[in-house]
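Engineer: Predicted model follows, preceded by the sequence.
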Amino acid sequence: MKKQNVLNLIKYHVERNEIAFRNEAIEIAKSFDSVGDYELAEYIMGLITESNLYAPQASDFESDFLKTFDVSNLAPLNLPSEITEDVKGIINAVHHNIGINKFLFEGFPGSGKTEAAKHVARLLGRSLYYVNFDNLIDSKLGQTNKNIATVFSEINKIPYPEKTVILFDEIDVIALDRINNNDVREMGRVTSTILRELDRLTDLNKEIVIIATTNLYQNFDKALTRRFDAVINFNRYSKQDLIDIAEFIFSSFVKNFKNVSKDVRLFKKILNLSEDLPYPGELKNIIKTSLAFSDINNSFDYLKRLYSSLIGNLDKTTVKQLHKQGFTVREIEKLTGEPKSTVSRKLNEGE
């Protein structure tokens, strides 16, 4: 313990800053614990625990670098069964309470990594913090390193670590490959700092859960990968998985549009024809936009927009081509907006 700790305690007490006072007391307890004075450390933590009636919750702690996220009202999570089982495995691992608490989610943008992290916090009944990279990264040489050290210091001060999940969303922003010749030295040093702080966190805090996400796993520093207890691959969507998720998204949104006629069969037919369905994040945006941008006077216009987004420009697609793709006369009528008689005539004439 340093003199500054005592001064901080007095300052926070005078200011009636209960959260800061409590955090400082926890830091002092950890300081005594680190030098072997376990009894004093336990005594201090005991005093803190006894004051639980007036103690802040884990979610009451916030800073420039750590921000809370409300996980109480999340949308349902739609993941392939394989990924769902891995998420359940994370919950089990944390409940075993043996120090397996750091997880890396890797996969394409829109594959559900961030949403899965939110649901992990919800399922564990924990507060979720995310690291604010906007404030963390600094143009001044060496300042980013200092900010990262500060972040981990703050993580270690969070009250009730057993009730907390920390999310480093898109950690590849700061965790680059240190041996990559294209990497700048400064960011290489940043990665080294993260390695050191993660090791220190493992020694000091075995109850807090860390989740990091990355879209660039192939460029991820291998030494940093080894700091995580498990890597979960989110690139495991079959085409049927994506169709099922799209149907769920469509059914959730279409009920909000009074002038839209719901046609799930034709909706799924378009999805099946797409050679390369995007992942849920992008797919959700395409479905929402198709519905929102549709002509209010044409109840099936959203299907035309969906086709153009996933297969090709419908205005440049002939009736004959649509028929070859497996669409019926009635379905072509809905897609093009042309009367059934016109569609039949064009098919007879080979247009």
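Structural biologist: Here it is on my side, so go on.

Engineer: drop to CA atoms for contacts and neighbour counts, all remaining ones
Structural biologist: OK.

Engineer: Name the SS class of residue 212, please.
Structural biologist: Following DSSP: H, G, I helix; E, B strand; the rest coil, the label given to residue 212 is strand.

Engineer: alright, now check it against this:
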Amino acid sequence: MKKEDVLNLIKYHYEDKNREFKDQAITIARDFDRSGESQLAQYIMGLLSQSDRFVPQINDISENLTLIETNTDALPLPTTISNDLKGIINAVNHNIGINKFLFAGSPGTGKTESAKQITRLLGRKLLMVNFSDLVDSKLGQTSKNLNSLFKSINGMPFLNQYVFLFDEIDAIALDRINQNDIREMGRVTSTFLKSLDTLNPEVVMIATTNLFDELDKALVRRFDATINFDRYTDQDLLEVSESILNDYLKQFKGVTRDTRLFKKIMKSNTSKLLPGDLKNLIRTSLAFSDPDDPNDYLKRLLKGIHSGKSLNIEELYKLGFTVREIEVLTGISKSSVSRELSEGKS
């Protein structure tokens, strides 16, 4: 801690400059924390938190950071991706400077949810960057906003208590060569690159992108690891959908639990639905189902997975559904189903 910091603290107190006093106190706490005097740092922050005038809020540090609630529910992921996420947790806990991670993949593959789970498992809080507030139409202002954001992040006390999420960094870091306004995008991306180079080594950063191929390659190289979320096999998606169903069925009583039929429905359409789509489809099928019909959600699920189309008896039979299953899915008796199928063959 510098003598100047103490003098400034006293000065701001007597000049009744509350904001400056608080910022200076946080700076002192941060210096104590970095020098190994964590108890002193916590004592200072504790005093600030006990005062209505000096409660340290995240938005006081930067208006571009929002505290995000982390999940406690299990997140179904393929083993390949799950192992990579475990590796990230190990890397952070080893504390050797591996701290910047890029999650790449299509929308709905679980990138943001995975960031929440990692944060929870690390026992930290998740702060998300608000890009909508960062990007400005004024020439050069976005770069200034970025500089200010990273300065705030690097200067925060107790950085080992947070994970910083840069969700959909495509908003500010697309390939400079492919932009219409090369100069402005170049300035923004270059600012981002320099900010990553000077990032406090205590910061754990997760960035996500839906447009990996469009990102500036120099930016990609700044990350310690890139996790590809586009690695779901058909079997992976089937297992994910079953896990999602079992989780939601806990909230519904009196509905049919027919795992075999559920899997056949999910396999009946070869179009690959990603986890985000599967979650929405299963959730809405259950939510909209008739409480007096235990099979209604299966009927809705079948229709939803075929883009709203109602399949007839012959179509269901060709897809491999049995007479009993067709009865469940259509409400038509087995005898009538058998008769219609026999007539169709004659």
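Structural biologist: Alright, I've got the coordinates. Just so you know, these numbers come straight off a predicted model, no measurement behind them.

Engineer: Got a TM-score for the pair?
Structural biologist: For these two chains in superposition, a TM-score of 0.86 is obtained (TM-score structural alignment, normalised by the length of structure 2); 331 aligned residues with a Cα RMSD of 2.8 Å.

Engineer: ok, for the alignment partner in structure 1 of residue 312 of structure 2, nearest residue in space, not its chain neighbours?
Structural biologist: By TM-score structural alignment, residue 312 of structure 2 lines up with residue 318 in structure 1. Counting by Cα to Cα, 6 or more residues apart in numbering, residue 318 of structure 1 lies nearest to residue 351, which is 6.3 Å off, once chain neighbours are set aside.

Engineer: now swap in residue 332 of structure 2 and tell me
Structural biologist: residue 326 (7.6 Å).

Engineer: tell me, stretch 218-235 of structure 2 lands on which residues of structure 1?
Structural biologist: Aligned by TM-score structural alignment, stretch 218-235 of structure 2 falls on residues 223-240 of structure 1.

Engineer: what does stretch 161-168 of structure 2 give?
Structural biologist: Under TM-score structural alignment, stretch 161-168 of structure 2 corresponds to residues 163-170 of structure 1.

Engineer: Who are the packing partners of the helix or strand hosting residue 66 of structure 2?
Structural biologist: Counting by DSSP states H and E, the element that carries residue 66 of structure 2 is strand 65-68. Packed against strand 65-68 of structure 2, as judged by 3 or more Cα pairs under 8 Å, 6 or more residues apart in numbering; DSSP states H and E, are the following elements: helix 58-61, strand 125-129.

Engineer: Burial check on residue 186 of structure 2, number of neighbours?
Structural biologist: If you count neighbours by other Cα atoms under 10 Å, residue 186 of structure 2 ends up with 20.

Engineer: ok, the alignment partner in structure 1 of it - contacts?
Structural biologist: Aligned by TM-score structural alignment, residue 186 of structure 2 pairs with residue 188 of structure 1. Counting by Cα atoms under 8 Å, 6 or more residues apart in numbering, residue 188 of structure 1 touches 175-179.

Engineer: And the residues you listed, which is closest to residue 25 of structure 1?
Structural biologist: Nearest to residue 25 of structure 1 out of the contacts of residue 188 of structure 1 is residue 175 (Cα to Cα; 31.8 Å).

Engineer: still on that earlier bit, buried subset of the contacts of residue 188 of structure 1 as a PyMOL selection?
Structural biologist: In PyMOL, a selection of the buried entries from the contacts of residue 188 of structure 1 looks like this (16 or more other Cα atoms under 10 Å):
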select buried, resi 175+176+177+178
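
Engineer: No further queries at this time; thank you.
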